[in-house]
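> pasting the structure only:
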């Protein structure tokens, strides 16, 4: 797949909250994920698709309700792309909120090798 195809496919998975499916199909085995800061129960950097899947499951277990996710059109430059992700959700023990972040991805050999989030 091209970078553009990967970007569009990932955006579609995200719009449907299918993050695990995206990881299985689009991510390299040694992909890395970088968060903007350390939060309780999560590392700033996660390495490997198995660890990314665990991170996704952990986050999902903290969500009480999802009300929708929107994703901007991807912006592509060379082997990287980004989009804005907005998640309308209620975390357990918290009020309903909208989480907004810029997501930046790097692709190599047809797979996502890195993701980084900015809030």
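Arrived safely, thanks for sending. Note that this is a predicted model, so its numbers are computed, not measured. Numbering: from 1, shown residues only.

> okay, CA-based contacts and neighbour counts for the rest of this
Will do.

> Just say helix, strand or coil for residue 93.
When classified by DSSP: H, G, I helix; E, B strand; the rest coil, residue 93 comes out as coil.

> And here is the other one:
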């Protein structure tokens, strides 16, 4: 797959809420995932670590209200998207808006690195 094809497929699956399928279909087994400083997860590597991070995130959310994922912007073997979500987190009375920029690196048709840019929520750290 080209970087554009990987990007388009990732967006398609994310919009359908099929995040686990994103990992299984599009990610390299050696995937590196980087969260911003101050976020709960830091940097993790590999399928198992990515799955654990996703599980922990889902356990922190009591309700998903909405989600919006942009079209990808592709340059060589990189692409970026924005994700905007409205969620209610455990221990919080009101929903919060979460906006992030997601940057992906593709090598040999697989995502080998993802990095997320957002302001961590102090209550979650």
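All right, it came through fine. If you're wondering where the values come from, they're calculated on a predicted model, not measured in any experiment.

> care to give me the TM-score?
Scored against TM-score structural alignment, normalised by the length of the first structure, the superposed chains reach a TM-score of 0.93; 117 aligned residues with a Cα RMSD of 1.0 Å.

> Which parts of the first structure are strands?
Under the criterion DSSP state E, the first structure carries strands at the ranges 27-34, 45-47, 63-71, 75-77, 80-91, 96-108, 111-118.

> any idea which residue of the first structure is furthest from its center?
In the first structure, the residue that sits farthest from the middle, by Cα atoms, centre = their mean, is residue 93; the gap is 22.9 Å.

> What's the separation between the equivalent of that one over in the second structure and residue 67 of the second structure?
Residue pairing (TM-score structural alignment): residue 93 of the first structure is matched to residue 91 of the second structure. When distance is defined by Cα to Cα, to the nearest Å, residue 91 of the second structure is 21 Å away from residue 67 of the second structure.

> between the strands of the first structure, which one is nearest to residue 12 of the first structure?
Between residue 12 of the first structure and those, the tightest spacing by Cα to Cα is seen for strand 63-71, at 8.1 Å.

> how about residue 47 of the first structure, what's its match in the second structure?
Mapped onto the second structure by TM-score structural alignment, residue 47 of the first structure lines up with residue 45.

> Kindly apply the preceding question to residue 83 of the first structure instead.
Using TM-score structural alignment, residue 83 of the first structure sits opposite residue 81 in the second structure.
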